[in-house]
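# model the structure of this input:
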Amino acid sequence: ILLEYANKTKLTIKIPAPSWDEAHKWGDFYLAEGLMREFIKENYGVQLQVLPEWDGNTDSNSDIVIVLRGLSEYNPKMHHHNIMWNISHPDLISLEEYSKYDKVFIASQKWADEISRKVDVPVECMWQCTDTSRFYPDYNEEYEHELLFVGNSRKVYRKILKDLLPTDHELAVYGSDWEELIDEKYIAGSFVSNKDLRKLYSSCNILLSDHWEDMREKGFVSNRIFDALACGSCVISDDIDGLEELFDGEVHTYKNKEDLKELVEQMLTQKTKSNQGLIKNHTYKDRVNQFINVFKK
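The predicted model follows:
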């Protein structure tokens, strides 16, 4: 057994969650967990690290380090093959930071093209993805809503809700810190487990999705859209570069308030579900294969 472990390529995936106690509240944790599961199937030895562990020595025997770059910067150790997957907060990352890595993946075609022209490190797009073992159609009458929004406010009135409200339609908002921003009749809960998230996505008529300004400007498509499509949700999103092409125009985007209200009326009348085939090539397995192709070069 020891010999078998010694012969495996060893991999550390670093996530920016501040502690293991808090990790389950971070989407990055579920992404890392899903990647780890697929890497293990491919015979890699894998460990995950939360932020306080990044600079320690528990990764000393790792061959490869993958940093899920969101909120926190990592200083790569030179004895590793270091790969960044920039999944969010592109405004926080300097060209110098990108240049410290052996390979950079960016969850936006637009921004990958931009950065690749400015650094000497190889850069390519790696879109966000979904875990089809967690996200699949799972309708439940208790979770049925006409309109659904899932996301924390961070004390900011999110764009799609600002453009929608007030509405006569039944809207359920799940997430924290909404009390001072919207009418309490719309607030359905402050936290949703992954299991319940699947049921919510599967049971709503329309999922409303938007992007933080830096993500929208730079073409970073939210992982929520991938997860929702895997559940068969119909999605309305703010307009973002690359989204129409990525899902063959099946994710509906709007440009202004009137446009949004028209779309909502139209889609509630049609009551269609999205085609699950839209997430073909966007699973954890696909992303792990993309990583492995780089490892082999």
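# can we go C-alpha only for contacts and neighbour counts from here?
Will do.
# from Gln49, how far out is Asp227?
Remark: distance between Asp227 and Gln49 (CA to CA, to the nearest Å) = 24 Å.
# which one's more surrounded, the two?
A direct count of neighbours by other CA atoms under 10 Å for Asp227 and Gln49 places Asp227 higher, at 25 against 22.
# name the next helix or strand following the host helix or strand of the more buried one along the chain.
Asp227 is located in helix 223-230, with elements delineated by DSSP states H and E. Along the chain past helix 223-230, the next helix or strand (assigned with DSSP H and E) turns out to be strand 235-238.
# what's the first helix or strand after that next one?
Proceeding C-terminally, strand 235-238 gives way to helix 243-246 as the next helix or strand, assigned by DSSP H and E.
# my guess is Ile40 contacts Glu33. True?
No: using CA atoms under 8 Å, Ile40 is not in contact with Glu33; the gap is 10.6 Å.
# between the two, which has more neighbouring residues?
Neighbours around Ile40 and Glu33, counted as other CA under 10 Å, are more numerous at Glu33. The numbers are 18 against 13.
# quick check: the more buried one vs Lys103, distance?
For Glu33, the distance to Lys103 (CA to CA) stands at 21 Å.
# check Asp214 too.
If you go by CA to CA, the gap between Asp214 and Lys103 works out to 22 Å.
# ok, the two, which is more surrounded?
Relative neighbour count places Lys103 above the other of Asp214 and Lys103, with 21 against 14, counting by other CA under 10 Å.
# three-state assignment of the closest residue to that one other than its chain neighbours?
The spatial neighbour of Lys103 that comes closest, neighbours along the chain excluded (CA to CA, 6 or more residues apart in numbering), is Ile83 at 4.9 Å. In terms of secondary structure, Ile83 is strand; the call rests on DSSP: H, G, I helix; E, B strand; the rest coil.
# right, and Ile83 touches Val67 too?
Yes: Ile83 sits in contact with Val67 when judged by CA under 8 Å, with a separation of 6.3 Å.
# what about His237, neighbour count?
Careful, residue 237 is Ser and not His. Other residues near Ser237 come to 21 when the count uses other CA under 10 Å.
# let's see this one next, to set against the first:
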Amino acid sequence: KNSLRSEKMMVPSAGLLLCVAACCFLPLLTVSAGCRSKWKQLRGDITEYKLITVLKLPKITDCLMKSSAAEAHAASFDAESGDCALMQCDRGGRDACRKCRHEKDASLPMLWIKDPPKTCWKTFQHRVDGSVSFNRNWSEYVSGFGQGESLNYWMGLEQLHQLTATGVWRVRWEFSDWNDNWYWAENAPFSVGPATDKYRCSMGPLDAKRSSVGQLTTAAFSPNGKTFTTDGLCAEERSAGWWFGYCAFMNPNGIYRVPPEAYSTSFALSYILNGGVLSGSYSLKTFECLIYNE
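This next block holds a predicted model:
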């Protein structure tokens, strides 16, 4: 590398000096092409973050410097007002707020994200309301259906198999109740087998350090080792396709119900653990299943 004392080195431009100063002293993304970035503008869902504070600052560089000092995961800056909002992911780990579907959603704002992961969480199932029935036949569950990843959606078993056939994947179950409390659990590794084996699920144990709730460990209720089915007693009772054993500790594809029926119903859209909102009779408000290539 050239030394600054080299007699052959030309006097640097003001722009280059600004870039070097930013890279040396500020852990942030600048508009100068020569700087190594630690912050990147990406679309993000503000509802998945908790607000740390809002500061009045003159420049985006100041905003990102303050964000780094505050250990923020994301920031937004309004140049006109000088408002610098510092945020942290409110879904567990920082990467949990980086969903692939965000980048496809033009309605979401651009946020400054610190050290964004190289990959993002890919949605393969999502429930937000009752406008789409998940009581579907085998071929529909194989090919996929719905309104897109941000709404009511099922990716399709064949695509899910193709994705998880290579690499090392983990799965995330993220859901909310009717008081807008959020819960999540992660298992690793995770993969889905081929059509010849009826898209059998292979799922590792709960990653407790990355989960806000526990998980039933009874093998008969776990998706692990089960083939996917859209018929039989469990599928018929729950009006859904899933990796049923006897039957399952979750039913994300069940009938969507709203209060007051959602508070006490049979075969609910549920995550079963310890009663209350985590029981088979409480129908959850939202449910999303995601995978991440580690």
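# could you get me the TM-score between them?
Their TM-score after superposition, calculated using TM-score structural alignment, normalised by the length of structure 2, is reported as 0.27; 143 aligned residues with a CA RMSD of 6.8 Å.
# what number of residues lie near Thr12 of structure 1?
Counted by other CA under 10 Å, the residues lying close to Thr12 of structure 1 total 25.
# isn't it right next to Leu48, touching?
Yes: applying CA under 8 Å, one finds Thr12 of structure 1 in contact with Leu48, separated by 5.7 Å.
# mutual contacts of the two, please.
With contacts taken as CA atoms under 8 Å, 6 or more residues apart in numbering, not a single residue reaches both Thr12 of structure 1 and Leu48.
# after the helix or strand encompassing Glu22 of structure 1 comes which helix or strand?
Following DSSP H and E, one finds Glu22 of structure 1 within helix 20-23. Next along the chain after helix 20-23 of structure 1, taking DSSP H and E as the criterion, comes helix 27-41.
# tell me which stretches of the stretch 151-297 of structure 1 form helices.
159-164, 194-203, 213-217, 223-230, 243-246, 257-270, 284-295 (DSSP state H, counting those that start in this stretch).
# of these, flag the one that's most buried.
Across the helices of the stretch 151-297 of structure 1, averaging neighbours per residue (mean count of other CA atoms under 10 Å) puts helix 223-230 on top, at a mean of 25.
# that one vs helix 27-41, what angle?
Calculated by axes from the mean of the first three to the mean of the last three CA atoms, to 10 degrees, helix 223-230 of structure 1 forms an angle of 60 degrees with helix 27-41.
# angle of helix 223-230 of structure 1 against helix 194-203?
Between the axes of helix 223-230 of structure 1 and helix 194-203, defined by the same axes, to 10 degrees, the angle is 60 degrees.
# which secondary structure elements does helix 223-230 of structure 1 sit against?
helix 194-203, strand 204-209, strand 235-238 (3 or more CA pairs under 8 Å, 6 or more residues apart in numbering; DSSP states H and E).
# turn those into TSV, including distance to Tyr254 of structure 1.
As requested, those are exported to TSV (distance: least, CA to CA, whole Å):
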stretch	distance to Tyr254 of structure 1
helix 194-203	20
strand 204-209	11
strand 235-238	6
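# tell me which of the ones you listed lies nearest to Asn293 of structure 1.
Taking CA to CA, helix 194-203 is the member of those nearest to Asn293 of structure 1, at 29.8 Å.
# from the contact counts, what lies against the closest one?
By 3+ CA pairs under 8 Å, 6+ apart, helix 194-203 of structure 1 packs against strand 145-150, helix 223-230.
# thinking again about what came up before, in the helix holding Glu22 of structure 1, what's buried?
The neighbour-count check on helix 20-23 of structure 1 (16 or more other CA atoms under 10 Å) flags Ala23 as buried.
# which strands and helices sit next to that helix?
Here helix 20-23 of structure 1 touches no other helix or strand, going by 3+ CA pairs under 8 Å, 6+ apart.
# where's Leu68 of structure 1 relative to Asp28 of structure 1, distance?
For Leu68 of structure 1, the distance to Asp28 of structure 1 equals 7 Å [CA to CA].
# Leu16 of structure 2: which element?
Element membership of Leu16 of structure 2 [criterion: DSSP H and E] is helix 14-25.
# buried ones in that helix?
Within helix 14-25 of structure 2, the residues scored as buried using 16+ other CA under 10 Å are Cys19, Val20, Ala22, Cys23.
# export those residues to CSV and tack on distance to Val142 of structure 2?
Below are those laid out as CSV (distance: CA to CA, whole Å):
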residue, distance to Val142 of structure 2
Cys19, 51
Val20, 53
Ala22, 51
Cys23, 49
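# and Phe105 of structure 1, that's in a helix?
No: assignment of Phe105 of structure 1 by three-state DSSP gives strand, placing it outside any helix.
# contacts only, for it.
Phe105 of structure 1 touches Ile83, Met84, Trp85, Asn86, Ala112, Val123, Glu124, Cys125, Met126, counting by CA under 8 Å, 6+ apart.
# once you drop chain neighbours, what's closest to it?
Leaving aside its sequence neighbours, Phe105 of structure 1 sits nearest to Trp85 (CA to CA, 6+ apart; 4.6 Å).
# so the one you found sits right up against Ile66, yeah?
Yes: using CA under 8 Å as the test, Trp85 of structure 1 is close enough to Ile66 to be in contact (7.0 Å).
# re the thing from before, any chance of the helices and strands packed on helix 194-203 of structure 1 in JSON lines, plus distance to Ser116 of structure 1?
Rendered in JSON lines, the data for those read as follows (distance: least, CA to CA, whole Å):
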{"stretch": "strand 145-150", "distance to Ser116 of structure 1": "33"}
{"stretch": "helix 223-230", "distance to Ser116 of structure 1": "23"}
